[in-house]
Structure formats: C-alpha cells, structure tokens
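K.L.:
coordinates only, sequence not included:
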C-alpha cells in the first residue's frame, strides 16, 4: 500500500495556476506535458464503497495506468492499492475485490461511472531538481452510467486542482495550498471526483442519535468506533499486513466485552456476541501461532549454540510458520463466507439502530460508573472463588476465568476513559496488571503444549530432541514463576484500589 497526502480545490473555469516557484521551499515549477486520463469506477449497485469513502477504478493514460483501490485511513491521507491493467475492462481483479469484501459482502462490482480528465501538471522541485510536490490542474468530464441506476445517462463537466506531496513535507503542502487559495481556489466540497459526480446517489447510512451525556450516547459511540476499527483491519488481514490479525481480533474482543458489560444499556445482543467470539477464535489461531513462533525464536537466540541440537530452529520456525499460514488461509476463507457477512450486517444494524433499554436515557456518569465498579468486583469475586479450590486442575481453570474477567474489566474501563477520566484509567491499569500477570502463565502453558507436539514430530523423524526438552523445562519454570508471583501482583493492585 502507498500513502497519498494531498489537498483538493475547486476552481473557476478561468483559473490560472500561480507561480509556485515563488513559494518558500521550492526552487522551480515546471509545467509538464498535458495528458488524458480515462477512469472507469466500480462499485455495488447501491454504492456501498462510495458510502464509505472508498474508490475502485480502472485507469488508462498517465504514468500510473492500472487498477487503483483507495481506502480511507485518516484525514487527508489514504491507503492506495494498485494492480496492473488487465485485459478485461469489466471484471475487477480478485486481489482488489477481496479487499472490499467486508463492504460488498458478495454483491457484484459493476461499472457505475466514468471520468475523462485532461490533466496539466506543474512539478514543484528543489534546487537539485528533486520533485517535492505535484499540482494537477484537471478539466473533468464525468459520466454516470445509465445501466447502474436505472436512470438516463448523466454527464457533468468541471475543473479542479489537486496538490499532492511526492517528496516534500506537509509544511510545503500548506504553503502551496495558501498560494492556490490566493489565486481563487477554494477547498473542494468533496475529496473525490467520484463523490462529486455521484452526489446524492450515495446513500450514507442514517444513524440513530442519542442525547449527549446519556449512557446510550457513550456506549453506542464506543460500539461504533470498534465496528469501524474491525472494518478497517479487514483488508489489512487479507493483505497479511503486520499486526493486522491482532488488531482485528482485539476489535472483536472489545466489541464482545462491551456488549456483555453494557447489556443493561444495549439489549438483545447475545447472538452478535456469539458470532464475535467465533471470528475472534478463527483469528486467534493465527495470532497464537505467530506469538509462539516469535517466543521460541527469541529463546533460541539466547541459548548457547552448543545447546541447540538438530534442526530445532527449522521445526520451531518454518514448521510453525507453515501452520500459521494454514491458519491464516482458514481465517481469510472464513472472511469470505456468508456467516462472516451476516455478522457484519448485524453489526451495521446494531450501531445504526441500537436496541436500547430505558437505562440508555439515564445520565452516563452515574450509570456507567456503576458498570465499571461492577466489572472490577467481578474480577475479585472470581479470584476469591479460585483460591478456595483445592484441585490443581480445577483451580487452573478458575484462574483462567480470573484472567478473562480482568480483560473484560480492562476493556470496560478503556471504553469509559473519555467519561470517567483518571478513575477509568486507574481501573484499566489494575485490570491490565492482573491480565498480563496471569497471561504470562497461560502463555507458558500454551508454549509447553506446542513444544510437546513438535517434540513428537521430531522424534518420529529420528531427530535429536535434547533441545526440545531444554525448552520445555525453561517454559515450565517460567510459567511456575509467573504463577508464584501473582499473589504479590494482586496485593499491589488491590492496595492501589483501596
């Protein structure tokens, strides 16, 4: 993916690009040969991509001819995924169509509009001739295809200017923007030509509003932020980007935790919670293997070379990486299925028209503070119950429940930080300390299980298993240390709480 940093402006027909060589930070402004660009835009019939600020096009002409998918990232910055031109002008490459499956959900992508642009580019350069910024002066003819919307063919013409950084800094972009505004340009009403052309054909979802300061406003706002986070990570998971699986899994967990913690505010979400647990579990298989592979790699790097016998690095590296790849393939396959699409539909409906209870109309500070306190009391209760269990195996299961309760309390507190401030931050910190301390023990247990599996594979292959035994001992010792230290961690967090 490439990042675009740009500003767009609407200009009158007689607009003249000012002398950009006079802008501080530039040495010369070179007018390049004009070019004609023809771009066909694809979307679902109900314009789901456009409603989310996403554009998918096939462009001919210019230096960047090909397929372009632009995904929103932040204000003024977009992620762009490119693909070479294909023979077919009507079928979107699978690589790109897969990246928007979370929005299309199986609906076909069809041509909805065409933009013909005559572009004159001014290249802003430094004293060494290095290009810092491009200013594109575009005369545009936009056509809405009749077949896409069941209406007459619609044509519009306009002119706009776009300043895009190519090597300079954002300060230069601001100065160039100021020069363009002085010459008569005004900030564009829309950030894309397609949005301008399609206008009110783009149906942005209408979200039910809650009164400011109410419990419903706080909870629904948080739920919407996490649904947005989940959808933002979806294409990153499909692109196998760093940390994407983890971040998407966290969004699922935060959503599920919030729905459980705030069930007195948003009701009837048990089914959605179950499906969030399912997709988080699918992603969890990938994440767990990723974490355990990195864990073993670090441990092996710390061992003396003479203690590493046989192809242990290959087994704990390549073998686990292969298994991780297989798990990722299963995850992405699940993310192409109707079950996943149905979950996304339910999430959209839930945040657009949330099933609120009468408690949602109450003041947020008093109502939700009680939820935060209750979440911590639940952690303490789970720990008290675990300490009373004598059977080691049953007690270990109970301690796992303590960890899950702490994670839920942490997520609840995180959701309430804008409302409760330091009070929520303190609770989140205590819950995180409990979660991470118990997590170290759980990670050690999982590592031992994987080591036993890999040891058996190595033994069957006739390989030396000495190092596996050594690693197993190290993991067991680390897990026991983590378990032994937890009572002290608990005493520390509870003393802070009181």
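P.N.:
Sure thing, it's come through. Since the model is a prediction, treat every value here as computed from it, not as a measurement. Residues are numbered from 1 along each chain as shown.
K.L.:
alpha carbons only for contacts and neighbour counts from here, please
P.N.:
Fine.
K.L.:
buried stuff in the helix or strand containing residue 290?
P.N.:
Using DSSP states H and E, residue 290 sits in helix 270-302. Buried residues in helix 270-302, counted by 16 or more other C-alpha atoms under 10 Å: 272-273, 275-277, 279-287, 289-290, 292-293, 296, 300.
K.L.:
Surely residue 417 is in contact with residue 424?
P.N.:
Yes - shown here, residue 417 and residue 424 form a contact pair, counting by C-alpha atoms under 8 Å, at 5.1 Å.
K.L.:
which one of the two has more residues nearby?
P.N.:
residue 424 (23 against 16; other C-alpha atoms under 10 Å).
K.L.:
where's the more buried one relative to residue 54, distance?
P.N.:
Counting by C-alpha to C-alpha, to the nearest Å, the separation of residue 424 from residue 54 is 35 Å.
K.L.:
cool, and residue 469?
P.N.:
Taken as C-alpha to C-alpha, the span from residue 469 to residue 54 is 52 Å.
K.L.:
Which one's more surrounded, the two?
P.N.:
Set residue 469 next to residue 54 and count neighbours by other C-alpha under 10 Å: residue 54 wins out with 22 against 14.
K.L.:
ok, and the closest non-adjacent residue to the more buried one?
P.N.:
residue 71 (5.2 Å; C-alpha to C-alpha, 6 or more residues apart in numbering).
K.L.:
Equivalent analysis for residue 124, please.
P.N.:
Closest to residue 124 by C-alpha to C-alpha, 6+ apart is residue 29, at 4.5 Å.
K.L.:
Looking at this protein, which helix is longest?
P.N.:
Determined from DSSP state H, the single longest helix within the chain is helix 422-460.
K.L.:
ok, now which ones touch residue 458?
P.N.:
By C-alpha atoms under 8 Å, 6 or more residues apart in numbering, the contact set of residue 458 is 315, 464-465.
K.L.:
Among those, which one lies nearest to residue 103?
P.N.:
residue 315 (38.7 Å; C-alpha to C-alpha).
K.L.:
Would you mind confirming that the closest one makes contact with residue 454?
P.N.:
Yes - with contacts defined as C-alpha under 8 Å, residue 315 counts as touching residue 454 at a distance of 7.1 Å.
K.L.:
what kind of secondary structure is the residue nearest to residue 124 in?
P.N.:
Following DSSP: H, G, I helix; E, B strand; the rest coil, we place residue 29 in the strand state.
K.L.:
and here's the other structure:
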C-alpha cells in the first residue's frame, strides 16, 4: 500500500544546549514520544535528485517508517509519497511506484542505464523527541520534533526543530505564526533546506560543476565513491543481464572483480568481519557471471580462428559443430545466471551491497587524507605481484603448465594494482592515472594469454567431440598449434610489461 500527501513543515536551527521555544498562548503541548530512526537517502552518482529538489529515502523506526519520496510542486511545496517497507531479502529495493514518480519528476533529466542507478548517498541517525501540538479544542494540528542528528559517512552532527502540520490541519498561516513566535525567542529558520542538504554539504554543488575528488579528501570518501561505482555496475545492469544484452555480463563481471579487489587491497581501512563475508558472496555472483562470459569468449575466439583459416585448411563441417557446441554451452551458462539472480541469495547480496554504502564499516586511518593513506596500500599490492613474478621465473619451462598457472596468479594480482590506481586516479591525478595505465598493459597482455590457454584446452575437448561425431578434427589441431606459438609470444610480452610496471 502507498499513500501521498502535501508536505507542510518548517525547520529551525537549535544549538545542542538551547532551550525549546515557548508556544504558550498559541498552541498547547500534548503527548511526547522518543523515536530512534535510521534514514538511508538514495540518489544517482551525480546527486541528480537533490539538485532537482527530489528526495528518496528508506526510514526505519518512528511512526512513519517506510519509503518516502518528496517531489517538488509548482507552488513551492512538496508532495510526499509513502510506501510500506518490506522485510527479508530485497528489502532495499525501491518500490516501483516511487521509482516511476521520481523519474517523472525529473522528466528529460532522468538518465538511462547504469547512470540511473539509485544508491545510498547519506545515512541519517536521528534521535527524535516528537510532541503533539494542540489547538484550543484539544485537536492535534501539528507536531514539534526536536531532532538530534548524526549524518554518515561524514559523521556530521547537529540539532534542529521541525514543525509539521498534520494533513487535516488549518492552513499554512499557523506555520507563519509559529515562525514569528520562535524568531522572537531567537530560534530562526535553518539555513539548510533539509537534513539531507546539510548532510551532503557542498557535494551537490561540486557534482553540478563536475568536480572530481581531491587528494586532501578523506580516504574513506575516495573509496566510497569507487565502491559506489562498482555496486552500480552490478545492480544497475540487472535487466540487461537477464536479457543477455551485449557486453552486459562482461561489464558486470568486471564490477564484481573491482569490488572484491578494492575490499581486499584496502582491507586495513575496513572491518573485515563485515567485508570478508561480503567478498565471498560477491565471488559467488562472479562465478555465475563468469560461466557465460568465459563461454562467450571461447566461442568468439574459437569461431573467429576457424573462420579465419584458409579454405583448404577447413576440413568437414568443423565450424558448424564448434558453433553448435559453444552456443549451447553459453546458453546453459546464461540460464544458470538468470536462475541465480531470481533467488533469495542474490536479493540478500544486493541488500548487503547497498548496506555497505549506507553504513561503511570504516576503521583505522580511513578518515585521514587520501594521499597520505592510499598509495602505500597500493604499493603493498604491487609487492605481491613482484613475489609472484619471481616464482614464475623460477620455473625451468617458462611456457609450461606450472609457469602458466603462476602467470595467471600474477595477472589477478596485477589487476588488483591496476584497479587500485584507477580508484585513486580521480583524487590523486595524472601520476595515479599513469600508474593505472602501465598496470592495464600488464593485465591486457596476460589476459590475452589466459584466453589463449583456456581456448586451447577447449579446442582439445572439441576435437574429441568432433571425432566422436565423425567430423574431422584437423582444423582444430591447426588452430591449437598456432595458439602454442601465440603463448610463447604473449609470455614474453607479459614479462616486459610487468617489468615496466614494477619500475619505480
């Protein structure tokens, strides 16, 4: 069930020790209650909603617990929509009616695709003393809320008063009288238009100007921005993943890798009791995504190689057999992905991802400047790459199975370094971006090597299938032989790229 009403309220600033203003002669006070509330506000990455005077939140605790959307009206007031909050897996999902209303309110400004993903941008913890305000007849005409607020993730704290007319109350003239009475006692309207506006500070203005993070920003702010991007890359592609839209699986899988890597590389700034179980669940999703992605890569590579052979080297209908086998393999993997995304485990995972952004488990030096904390953690990750390289080069056969397995480990660790520098680049600038570029070269070459190794193994399986089906496997052997030459070339290029990346 959902409902709507016109919001009629005023907010006033109050210092922590200041006395409540007196309304004697205007209104009488009635019942008082204390509520402890947690409100998670959602917005796009560039804070599009708040910049258009739209707010969307999920509030836990208090008499109006549930989902709230506040939409601007032509007369300057705001329409408030309310919907009940669900429990269990999927509880963080915005109600469809609220989502449609927000999109309609923004009109042409509403983005599409991943850019439209709504993620937690602030969490307000409020201790509210709520008092009924009565008219001479004893009817409740308004509520007075004395709020003490803590805003996360910046940990801003303040106190404010909020006076809101009940829906059936008299007109807004009563609010004018309350404001005059408060002003006479030194209690003035708040400078901030809303709690969310105060929590976000200058972030909306910076977003509107397209300003990036700065090196002097807290490490937590830099990481929160990066984690938000990766979570959006996962939950913002659900429809495309189900439809098997081009490149959707690949991009979502990369987002899972980047997310897990960031939680690992920067784990000294996070409570691992929270993030380690989350990394495990993201790994489960990565596995679901990996199967159709790997099948897609092998299919495209094998078919591309077979179709690129000179006609005289294509013996029998080997292309048709390979296409049928590999297409069926991809279809089965995609079906398993969709099935997994339809279950409670996936819903619970997306809840956990959004909870991570709403209340990040920071610890240690997360509040220190980004340039003082983060580069050293990336260098530690680079040290793990160097150790893996030394183990690889200790093998007698640089292209043998053991060396190739160690190069795969090197590739994974190099990806962690690349992703980390990419996370830091918006704040730390060109030097971090150049480091990311060097490590990207490493991961691209070693990634191509891994694709060749996986495809070569699949070629051998296809050869056995072809022989069983009575289709000559000669062409598959030709491609496998060419790939063996490619492995030697890629291992040499990978070694050179790693050496360049590890240079001071």
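P.N.:
Good, I have the coordinates. Remember, it's a predicted structure, so these values are computed and weren't measured experimentally.
K.L.:
coming back round to it: give the other helices and strands that the helix or strand that comes right after the longest helix of structure 1 contacts.
P.N.:
Using DSSP H and E, the next helix or strand after helix 422-460 of structure 1 towards the C-terminus is helix 466-497. The contact analysis (3 or more C-alpha pairs under 8 Å, 6 or more residues apart in numbering; DSSP states H and E) places helix 466-497 of structure 1 against helix 422-460.
K.L.:
okay, now residue 336 of structure 2: neighbour count?
P.N.:
16.
K.L.:
aligned partner of it in structure 1?
P.N.:
Superposed on structure 1 with TM-score structural alignment, residue 336 of structure 2 falls opposite residue 330.
K.L.:
Then residue 318 of structure 2?
P.N.:
Using TM-score structural alignment, residue 318 of structure 2 pairs with residue 312 in structure 1.
K.L.:
just residue 296 of structure 2 next, same as before
P.N.:
With TM-score structural alignment as the criterion, residue 296 of structure 2 matches residue 290.
K.L.:
what range in structure 2 does whichever strand in structure 1 runs longest sit on?
P.N.:
If you go by DSSP state E, structure 1 has its longest strand at strand 110-125. Under TM-score structural alignment, there is no match for strand 110-125 of structure 1 anywhere in structure 2.
K.L.:
Stretch 413-421 of structure 1 too?
P.N.:
Going by TM-score structural alignment: stretch 413-421 of structure 1 matches residues 421-429.
K.L.:
ok, now stretch 366-383 of structure 1?
P.N.:
Going by TM-score structural alignment: stretch 366-383 of structure 1 matches residues 372-389.
K.L.:
Give the buried residues for the matching stretch.
P.N.:
Buried residues in stretch 372-389 of structure 2, counting neighbours by 16+ other C-alpha under 10 Å, are found at 373-375, 377-379, 381-386, 388-389.
K.L.:
so how far is it off the chain centroid?
P.N.:
For stretch 372-389 of structure 2, the separation from the chain centroid amounts to 24 Å (computed by C-alpha atoms, centre = their mean, to the nearest Å).
K.L.:
And that stretch against structure 1, how far off on average?
P.N.:
Its matched residues in structure 1 lie on average 1.7 Å from stretch 372-389 of structure 2 after superposition (mean C-alpha distance after the TM-score superposition for structure 1).
K.L.:
Counterpart of residue 408 of structure 2 over in structure 1?
P.N.:
In structure 1, residue 408 of structure 2 lands on residue 400 (TM-score structural alignment).
K.L.:
Tell me the secondary structure at its match.
P.N.:
helix.
K.L.:
and it, how far is that from residue 486 of structure 1?
P.N.:
Using C-alpha to C-alpha, one gets 13 Å for the distance from residue 400 of structure 1 to residue 486 of structure 1.
K.L.:
Settle it for me: which of these two has more neighbours?
P.N.:
Between residue 400 of structure 1 and residue 486, counting by other C-alpha under 10 Å, residue 400 is the more crowded of the two (20 against 16).
K.L.:
Report the contact partners of that one.
P.N.:
438, 442.
K.L.:
Same check on the one 10 residues further on?
P.N.:
Counting by C-alpha under 8 Å, 6+ apart, residue 410 of structure 1 touches 427-432.
K.L.:
Let's verify it: helix, strand, or coil?
P.N.:
helix.
K.L.:
gap between it and residue 428 of structure 1?
P.N.:
4 Å.
K.L.:
Check residue 274 of structure 1 too.
P.N.:
In this view, residue 274 of structure 1 and residue 428 of structure 1 are 25 Å apart by C-alpha to C-alpha.
K.L.:
Give me the neighbour count for the closest residue to residue 336 of structure 1 other than its chain neighbours.
P.N.:
Counting by C-alpha to C-alpha, 6+ apart, residue 101 is the residue found nearest to residue 336 of structure 1 once chain neighbours are left out, at 7.0 Å. By the measure other C-alpha under 10 Å, the count of residues near residue 101 of structure 1 is 18.
K.L.:
any idea how far residue 101 of structure 1 is from residue 337 of structure 1?
P.N.:
10 Å.
K.L.:
ok, residue 93 of structure 2 - contacts?
P.N.:
Here residue 93 of structure 2 is in contact with residue 351 (C-alpha under 8 Å, 6+ apart).
K.L.:
which SS class is it?
P.N.:
coil.
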